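Novice: A structural model of the following input is requested.
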Amino acid sequence: MNDSQVTIKLTGDEALVLSHWLEKLQMTDLSRVVDDPAVWAPIHRIAGTLDKTLPELFASDYDQRLESARQRLRPQD
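Specialist: Predicted coordinates for the structure are as follows:
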């Protein structure tokens, strides 16, 4: 495969929830969750990109923002 790049677009809510989940994933032993070490680099790259672009991560009401985003993303029954 060539060195072409892929762009993924997320809403702010999606980015915030994914960023939180990736942070938790990175705090675990990745080898127990992700069996292919080749996947680790993209996981770290995505997490790092989200960390740099989400000002909410440093907001004093981060937990409230995260929970609100989760609620908006959950399917409505």
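
Novice: all contacts plus neighbour counts: C-alpha atoms, from now on.
Specialist: OK.

Novice: which stretches of this protein form strands?
Specialist: For the chain, no strands are identified by DSSP state E.

Novice: where's Glu23 relative to Leu50, distance?
Specialist: Plainly put, Glu23 is 10 Å away from Leu50 if you go by Cα to Cα, to the nearest Å.

Novice: and if you look at Asp29?
Specialist: Taking Cα to Cα, one finds Asp29 at 21 Å from Leu50.

Novice: run this one through as well so I can compare:
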Amino acid sequence: MSDSQVTIKLTNDEALVLSHWLEKLQLTDLRRVVDDPAVWAPIHRIAGTIDTTLPELFAPDYDQRLEAARQRLRPEE
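Specialist: Okay, the predicted model is just below:
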């Protein structure tokens, strides 16, 4: 089996919303939500990668930016 890498591209809005969700997930008892410990490493890697590339995470208006991103990503009814 090869250890080749996979690249995932996200928009800033997608990354911001996903980062917030992953943060909440990591703050829970991960074992209750994700029953396979093999999945924990990729979850932490994805979260860490997003956290180091999004300056919005540390912006004073983070909550407003997050909500705006959510609104843009939600499908119209």
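
Novice: Any idea what the TM-score comes out to?
Specialist: Remark: TM-score between the superposed chains equals 0.99 [TM-score structural alignment, normalised by the length of the first structure]; 77 aligned residues with a Cα RMSD of 0.4 Å.

Novice: So for Asp29 and Leu50 of the first structure, which sits in the more crowded spot?
Specialist: Neighbour count, other Cα atoms under 10 Å: between Asp29 of the first structure and Leu50, Leu50 has more, with 18 against 9.

Novice: what sits against the closest residue to the more buried one other than its chain neighbours?
Specialist: Leaving aside its sequence neighbours, Leu50 of the first structure sits nearest to Ser19 (Cα to Cα, 6 or more residues apart in numbering; 6.1 Å). Listed by Cα atoms under 8 Å, 6 or more residues apart in numbering, the contact partners of Ser19 of the first structure are 47, 50-51.

Novice: which one of the residues you listed sits closest to Leu57 of the first structure?
Specialist: Proximity of the contacts of Ser19 of the first structure to Leu57 of the first structure (Cα to Cα) peaks at Asp51, which lies at 7.3 Å.

Novice: Was I right to think the closest one contacts Arg45?
Specialist: No. Taking contacts as Cα atoms under 8 Å, Asp51 of the first structure lies outside contact range of Arg45: 9.8 Å.
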